[in-house]
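Undergrad: got a sequence here, can you model it:
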Amino acid sequence: MKELRLGIIQLATEIGQVDKNFETLMEKVRAVAKQGADVVVLPETWNTGFMTGPELHALADESGQRAQALLGELAQSEHVNIFGGSVAVKEGDTIYNRTYVYNRKGELLSTYDKMHGFSPAKENEYFTGGNSIHNFTLDGVLCSSATCYDIRFPELIRKSALQGIELFFLPAQWPLLRLHHWQILNQARAIENQMFFCSVNGCGTIGKLPMAGHSMVVDPWGEVLLECDETPQTHIVTIDLDIVDHIRSKINVFRDRKPNCY
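TA: This next block holds a predicted model:
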């Protein structure tokens, strides 16, 4: 049996309060690691909160140095894999919504820049989108990720699934007013790609806009193994990766695809 214990950290990130957000994150990661997590999973833009505007240039992490130092140190000291959600990162005059992934030795395994900026919130005007997927292995499990609004683009996630991904992560800052979309999209992406889908959302508020929370872990059948409420919380969820191969052999959608037709 190939099992993995996911440590879910749902945070109410405070907008612009970078020092406080770092302190909160450090405390939560250490606590979840001590509960036996194999992989600690964080939400989107946990350093600054989800924000747009000129103030981002003052608050974004210069080349991601501060976030990388903290995540690497925590991964090594707690001997835990860390899927680092995402942070606002500044490279010169350009800002990215960037994911960092670390193994138990504190080594940086992979990075991903959010591809699709949420245009209704003008994210695409302040963040530069990435142009490539990423794959990485955690304790022998082939993984990938995207970020928040990316979930609405099934082609992106299918591209990773076609490379044999078993576990997909999605950090987010998704609002409560579209909670129904969040729940359905998480289940749909898990079912259609026959993989585990682990999505960690923010909670609290962004200005006056409530975030949905409801971080989810969904299995390849679409069964919800965990769904949080709308408050800050942590959980450990154990997933059995053996069912991925079982499902893919039973209903082999990848074999039965006809990409020449569509």
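
Undergrad: drop to CA atoms for contacts and neighbour counts, all remaining ones
TA: Will do.

Undergrad: tell me how many other residues crowd the closest residue to E107 other than its chain neighbours.
TA: Using CA to CA, 6 or more residues apart in numbering and skipping residues adjacent in sequence, the residue nearest E107 is G72, 6.4 Å away. For G72, the tally of surrounding residues (other CA atoms under 10 Å) stands at 24.

Undergrad: give the next helix or strand downstream of the longest helix along the chain.
TA: Taking DSSP state H as the criterion, the chain has its longest helix at helix 18-34. Per DSSP states H and E, the first helix or strand lying C-terminal to helix 18-34 is strand 39-41.

Undergrad: same for that next one, what does it pack against?
TA: Packed against strand 39-41 by the contact rule (3 or more CA pairs under 8 Å, 6 or more residues apart in numbering; DSSP states H and E) you find strand 3-10, helix 18-34, strand 81-83.

Undergrad: wait, which of these is closest to G202?
TA: G202 lies closest, by CA to CA, to one member of the helices and strands packed on strand 39-41: strand 3-10, at 5.8 Å.

Undergrad: contacts for the closest one next, please.
TA: By CA atoms under 8 Å, 6 or more residues apart in numbering, the list of residues contacting strand 3-10 from outside reads 28-29, 32-33, 36-43, 200-203, 213, 215, 231-242.

Undergrad: let's see this one next to it:
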Amino acid sequence: MRLGLAQMDVIWEEPLSNMDKCQYFINLATNNKVELILFPEMVLTGFTMNIEKLILSEKDIINWFKDKAIENKINIGFGYAIRVGAKGNNKFAIISKEGILLTNYSKIHPFSYGGEDEKYYRGEEICFCNIESKIITPFICYDLRFPEIFQIASKTSKFIAVAANWPKSRQDHWLTLLKARAIENQCFIAGVNRIGIGDKIEYGGASVIINPQGEVLNEISSKEELIITEIDFNLVDEIRDSFSLKKDRRENLYKKEYEKSFIN
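TA: You can find the predicted model right below:
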């Protein structure tokens, strides 16, 4: 699969301007024969806690990206936020090149350190989608710090995408955790992060595609660009067959000890 990561400078709380930028990246990806393009978390607004700024409906956002997918014959994954009553939903959707909504994930772990848990609902399930017989799971930003959901996802998926607004000040954590998730799950991990300034926070990009051995397949940068890499899903099978890490996991024991920890 030819994969593109849109490392974008998101304009703060300006959805229509960010749609124009998304259009540019989609055109660029199409011209470079990208099969799947991924955008960062909350790509139309930035990581805003101002729920009243979420002016576009979910239908409007999904339909706009559907039209672009069909027009350009490209699969598109994108992070977005919508208002639902008094709070918001932080989501990541993947749309097929035929304009079919393949999955629409809600962030399981809102970022409490930044007050997101007070402004956004928590998601309640892991999502999967199928693109040409390739199973993909999306997660969002802070989810990266919770390895349990990656272990569950990688039982089915060979490729996990993490869309983020991850601050430059914690970039070492970002890269270390992405590599760890790839190695311990023996799958491809793609982390797509924004750049620029949003609400006085600096974002450094460092979007990466990492193979199941923990090797970064692209040059790490902090500039606005489309990162393109070919990924071979067969590599996941080869590595899992030659080093059967998952077979040695003792999940019944982990569950028992976890339950015991609540009793004690």
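
Undergrad: give me the three-state assignment for the residue nearest to E107 of structure 1.
TA: Three-state assignment for G72 of structure 1 (DSSP: H, G, I helix; E, B strand; the rest coil): helix.

Undergrad: so it touches G106, yeah?
TA: Yes - using CA atoms under 8 Å, G72 of structure 1 is in contact with G106, at 4.3 Å.

Undergrad: which residues of structure 2 fall in strands?
TA: Secondary structure of structure 2 by DSSP state E: the strands cover 2-7, 36-38, 75-84, 87-95, 101-106, 129-131, 134-140, 159-164, 188-193, 195-198, 201-204, 208-210, 225-230.

Undergrad: buried residues in the first one, which are they?
TA: So that's strand 2-7 of structure 2. Using 16 or more other CA atoms under 10 Å as the test for burial, strand 2-7 of structure 2 gives L3, G4, L5, A6, Q7.

Undergrad: give the aligned equivalent of the third one in structure 1.
TA: This points to L5 of structure 2. Using TM-score structural alignment to pair residues, one finds that L5 of structure 2 aligns to I8 in structure 1.

Undergrad: do you know how far that match is from P120 of structure 1?
TA: When distance is defined by CA to CA, to the nearest Å, I8 of structure 1 is 28 Å away from P120 of structure 1.

Undergrad: does F25 of structure 2 touch I228 like I think?
TA: No - here F25 of structure 2 does not reach I228: they are 11.6 Å apart, not a contact under CA under 8 Å.

Undergrad: how about stretch 193-202 of structure 1: buried residues?
TA: Using 16+ other CA under 10 Å as the burial criterion, the residues of stretch 193-202 of structure 1 that qualify are N193, Q194, M195, F196, F197, C198, S199, V200, N201, G202.

Undergrad: what does the fifth one align to in structure 2?
TA: When you say that, I think you mean F197 of structure 1. Under TM-score structural alignment, F197 of structure 1 pairs with I189 in structure 2.

Undergrad: does that match touch I210 like I think?
TA: Yes - contact criterion CA under 8 Å: I189 of structure 2 and I210 qualify, at 5.2 Å.

Undergrad: need the overlap of contacts for these two.
TA: Both I189 of structure 2 and I210 are in contact with L178, K179, A182, where contact means CA under 8 Å, 6+ apart.

Undergrad: tell me the counterpart of the first one in structure 1.
TA: Taking TM-score structural alignment for the superposition, L178 of structure 2 sits opposite N186 in structure 1.

Undergrad: measure its match to R152 of structure 1 for me?
TA: For N186 of structure 1, the distance to R152 of structure 1 equals 10 Å [CA to CA].

Undergrad: who has more neighbours out of those two?
TA: Each of N186 of structure 1 and R152 has its neighbours counted (other CA under 10 Å); N186 has more, 24 against 15.

Undergrad: give me every residue that touches that one.
TA: Residues near N186 of structure 1 by CA under 8 Å, 6+ apart: I151, F197, S199, M216, V218.

Undergrad: ok, those residues in structure 2, which still hold?
TA: With both residues aligned by TM-score structural alignment, their matches' CA atoms under 8 Å, the contacts of the contacts of N186 of structure 1 that structure 2 also has are I151, F197, S199, V218.

Undergrad: one step back: how about the strands of structure 2 in TSV, adding distance to S244 of structure 2?
TA: Shown next, in TSV, are the strands of structure 2 (distance: least, CA to CA, whole Å):
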stretch	distance to S244 of structure 2
strand 2-7	27
strand 36-38	29
strand 75-84	31
strand 87-95	30
strand 101-106	29
strand 129-131	24
strand 134-140	20
strand 159-164	18
strand 188-193	16
strand 195-198	37
strand 201-204	36
strand 208-210	19
strand 225-230	25
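
Undergrad: ranges for the helices of the stretch 151-264 of structure 2?
TA: Here the stretch 151-264 of structure 2 has its helices, by DSSP state H, counting those that start in this stretch, at 171-185, 234-242, 251-263.

Undergrad: for the ones you listed, which one sits closest to A163 of structure 2?
TA: Using CA to CA, the nearest of the helices of the stretch 151-264 of structure 2 to A163 of structure 2 is helix 171-185, at 11.4 Å.

Undergrad: quick one: the match of L5 of structure 2 and F169 of structure 1, what's the gap?
TA: Separation of I8 of structure 1 from F169 of structure 1 (CA to CA) stands at 11 Å.

Undergrad: then H181 of structure 1?
TA: Note on H181 of structure 1: its distance to F169 of structure 1, by CA to CA, is 17 Å.

Undergrad: for the two, work out which one has more neighbours and name it.
TA: Neighbours were counted for H181 of structure 1 and for F169 using other CA under 10 Å; F169 has more, 22 against 12.

Undergrad: do you know how far the residue nearest to E107 of structure 1 is from E78 of structure 1?
TA: 10 Å.

Undergrad: swap in F118 of structure 1?
TA: Distance, F118 of structure 1 to E78 of structure 1, using CA to CA: 34 Å.
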